[in-house]
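S.K.: quick one: sequence and predicted model below, then my questions.
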Amino acid sequence: MSRIAARRRVTRLSVGGSRMERADFLAVEEPLEIRVSGRSLAVTMRTPGNDIDLAAGFLVSEGVIHRSGDLMAAIHCASDGEPNTYNVLDVALGPGVPPPDPSLQRNFTTTSACGLCGKASIEAVHTAARYTVDTDPLTIDAARLIGFPDALRAGQAVFERTGGLHAAALFDGRSGDLLVLREDVGRHNAVDKVVGWALRNDRLPARGCVLMVSGRASFELTQKALMAGIPMLAAVSAPSSLAVELAADAGLTLAGFVRGPSMVLYSRPDRVTDDVAAPPPDRTDPRAEHRARHLQEADQS
């Protein structure tokens, strides 16, 4: 099997200080060719591991499959008589599932930075979602939501060794439980691995769940959340303008800059509540008590 981290000798240099050689770990990046019934559909640059989840999530994002029964089998295979490098995955679709439309075929390799690169047309980017999220009754307290980035970071085992991977995780919005976490050099791949896990475990649509990502919230990640029926996308960094527009149109809650004690809500803020009680007034200061009583009377008027 392919490695997820590679060891290499490096030189660490401090300006005005010492120069030291040591061993370091790098996140592995290798191509994965996704085939459907023997026909090549796409090549994506990814971190090896959870490849079946990656392929399944990719096919969900492309609108090819929607439930676990749509995916019959997936197997790593050799390419053109070469030894099996585990970089080619052939997927068999379930009975009655139409093969991917030719318009979905990538014209060139998808990089780890862009999962939309190579689309045959701009129109194909706006994939029609099978699920709707605007009526999802999910609500989550802000105090719970701001704990998700720490849980995400704590689960990044490969990032701890390499410092070079993105992460995505699916949380249960009601309990706050971490359902699945995946890492990859590509943020879109990490999300596909999460969505693929959800499909294979009969969790689609992912009602009442929150998708947490370690980087920014792009249009592509927002679209992937919608294709999986996830009603909330949270990111530690900023969203793009197109991501916000798509989220607002679809009724998805998009939270950015989820760091420390705060966040910014760009769409459907009603799903995030703040039930933390205000601290009691300082009884040692009569002015504080007077201000509190004044505010209470103002609220009742």
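M.R.: Structure received. Computed from a prediction, not measured in an experiment: that's the story for all the values here. Numbers count the residues shown, from 1 in each chain.
S.K.: going by C-alpha atoms from here, please, whenever you check contacts or count neighbours.
M.R.: Noted.
S.K.: how about the helices in the stretch 1-150 of the chain?
M.R.: Remark: helices assigned in the stretch 1-150 of the chain by DSSP state H, counting those that start in this stretch are 51-61, 142-145, 148-154.
S.K.: any idea which of the ones you listed gets closest to residue 136?
M.R.: Counting by CA to CA, residue 136 lies closest to helix 142-145 out of the helices of the stretch 1-150 of the chain; the figure is 17.1 Å.
S.K.: so what touches that closest one?
M.R.: Residues outside helix 142-145 that contact it (CA atoms under 8 Å, 6 or more residues apart in numbering): 176, 261, 272, 273, 274, 276.
S.K.: let's bring in a second one:
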Amino acid sequence: MSRVTARRKTLRISPKGVVRRPDTLAVEEPLEIRTGGRSLAVTMRTPGADIDLIHGFLFSEGVITRAEDIAIARYCAGTDANGQNTYNLLDVQLREPVEVKPRNFLTNSACGLCGKTALDEVRTRIRYPIPTEGLTVETSVLSALPGELRSRQEVFDATGGLHAAGLFTADGTALAVREDVGRHNAVDKVIGWALRENRVPAHDLVLMVSGRASFELVQKAAMAGIPVLGAVSAPSSLAVDLADETGLTLIGFLRGDSMNIYSGTHRVLMDSHGLENSDRNGHSPSRTV
């Protein structure tokens, strides 16, 4: 299997002086996904959990609805200069024929389109609507999630250059954490895990991501029926619009004991922060938690 880290020479300049030394970097390599021998997409990713990645990717794009829709997923021959298999080409055989146009995916087609068009596309693809009732999460649990996610980023510890996504229960128990150079790949990997573990629709889980919350990540969470998405950084305006549209609880700037709840506040229990005036109808509170 391909390595997830690589060593490269570097010139280190610091107040202590200048020194040449090797540095550990996160590996970034292309993964070509084929269906029935036909090229479907190429994504740049960090090798590892590729089977989860393709399950999550195909599910998020509406190609499959359950893990059983994939009959076989296997690496095809492909070698590097040393004659070693690169494991950078996966061929997927679907149990039922599906008309799939290469690279004609929502996450690409949404770029450059108006917000309403993008939101309409997601609405037509969602198979597992997020229920209004059900999962609730305490703010103390949410505050702990970034640290729980970070503590499981083994490759980030070595490289400092990877995103992460994790699926957690309402009490903060980590079920799956994946790392990747791409935020969307990390999310696809954990959603693919959930699909393979028969945890989709994931109405009882919280998705935590290490970066910002883009439209694409909200879309993937909504597709899997995940009711709560937390991010350590900011959401985009269209991400908030989509969260409102799908009924998803979107939390940004989740750092320490503070957070911004942009939609779906009714799922967040203000256990220790004293936000008595939060709107139970799901509108954002007037101040940062």
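M.R.: That came through, no problem. On a predicted model such as this, the values are computed, not experimentally measured, just so you know.
S.K.: now the TM-score, please.
M.R.: The TM-score (TM-score structural alignment, normalised by the length of the second structure) is 0.86; 266 aligned residues with a CA RMSD of 2.4 Å.
S.K.: still on that earlier bit, got the contacts of helix 142-145 of the first structure as CSV, with distance to residue 224 of the first structure columns?
M.R.: Putting the contacts of helix 142-145 of the first structure into CSV (distance: CA to CA, whole Å) gives the following:
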residue, distance to residue 224 of the first structure
176, 21
261, 27
272, 21
273, 25
274, 28
276, 32
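S.K.: those in strands, which ones?
M.R.: 272, 273 (DSSP state E).
S.K.: for the most centrally placed residue in the first structure, list the residues it contacts.
M.R.: For the first structure, the residue nearest the mean C-alpha position is residue 191 (3.4 Å; CA atoms, centre = their mean). Taking CA under 8 Å, 6+ apart, we find residue 191 of the first structure in contact with 57, 167, 168, 169, 182, 213, 221, 224.
S.K.: any of the contacts of helix 142-145 of the first structure buried? List them.
M.R.: Buried subset of the contacts of helix 142-145 of the first structure (neighbour count, 16 or more other CA atoms under 10 Å): 176, 272.
S.K.: from the contacts of helix 142-145 of the first structure, pick the one nearest residue 52 of the first structure.
M.R.: residue 176 (26.2 Å).
S.K.: please pull up the equivalent of the closest one in the second structure.
M.R.: Under the alignment by TM-score structural alignment, residue 176 of the first structure pairs with residue 172 in the second structure.
S.K.: separation between the nearest residue to its match once chain neighbours are set aside and residue 267 of the second structure?
M.R.: Nearest non-adjacent residue to residue 172 of the second structure, counting by CA to CA, 6 or more residues apart in numbering: residue 141, 5.7 Å away. Residue 141 of the second structure is 12 Å from residue 267 of the second structure, where distance means CA to CA, to the nearest Å.
S.K.: what does residue 145 of the second structure give?
M.R.: For residue 145 of the second structure, the distance to residue 267 of the second structure - CA to CA - is 16 Å.
S.K.: so which of the two has more stuff around it?
M.R.: residue 145 (29 against 21; other CA atoms under 10 Å).
S.K.: corresponding residue for that one in the first structure?
M.R.: Using TM-score structural alignment, residue 145 of the second structure pairs with residue 148 in the first structure.
S.K.: just checking, its match touches residue 212?
M.R.: Yes. Residue 148 of the first structure is within contact range of residue 212, at 7.1 Å (criterion: CA atoms under 8 Å).
S.K.: name the residues contacting each of these two.
M.R.: Joint contacts of residue 148 of the first structure and residue 212 (CA under 8 Å, 6+ apart) are residue 171.
S.K.: contacts for stretch 245-256 of the first structure next, please.
M.R.: Counting by CA under 8 Å, 6+ apart, 132-135, 216-217, 219, 222-223, 226, 230-239, 244, 263-269, 271 sit against stretch 245-256 of the first structure.
S.K.: can you tell me which of those are in helices?
M.R.: Those of those mapping onto helices are 219, 222, 223, 226, 244, per DSSP state H.
S.K.: pretty sure the second one sits against residue 233.
M.R.: Right, residue 222 of the first structure. Yes. Using CA under 8 Å, residue 222 of the first structure is in contact with residue 233, at 7.0 Å.
S.K.: these two - which one has more neighbours?
M.R.: A direct count of neighbours by other CA under 10 Å for residue 222 of the first structure and residue 233 places residue 222 higher, at 28 against 23.
S.K.: tell me which stretches of the stretch 101-250 of the second structure form strands.
M.R.: Secondary structure of the stretch 101-250 of the second structure (DSSP state E, counting those that start in this stretch): strands located at 137-138, 163-168, 174-180, 206-209, 228-231, 249-255.
S.K.: how close does the fourth one sit to the first structure?
M.R.: If you overlay the two and look at strand 206-209 of the second structure, the average distance to its match in the first structure is 0.3 Å (mean CA distance after the TM-score superposition for the first structure).
S.K.: that strand maps to which residues in the first structure?
M.R.: Counting by TM-score structural alignment, strand 206-209 of the second structure corresponds to 210-213 in the first structure.
S.K.: gap between the matching stretch and the chain center?
M.R.: What separates the centre of stretch 210-213 of the first structure from the centre of its chain is 6 Å, taken as CA atoms, centre = their mean, to the nearest Å.
S.K.: who's in contact with that stretch?
M.R.: So stretch 210-213 of the first structure is in contact with 148-149, 152, 166-173, 187, 191, 225, 230-236, going by CA under 8 Å, 6+ apart.
S.K.: straight-line length of stretch 237-255 of the first structure, end to end?
M.R.: Stretch 237-255 of the first structure has an end-to-end distance of 9 Å (CA to CA).
S.K.: same check, this time on stretch 149-161 of the second structure
M.R.: Taking CA to CA as the measure, stretch 149-161 of the second structure stretches 15 Å from start to finish.
S.K.: and for stretch 67-83 of the second structure?
M.R.: For stretch 67-83 of the second structure, the first-to-last residue distance is 33 Å (CA to CA).
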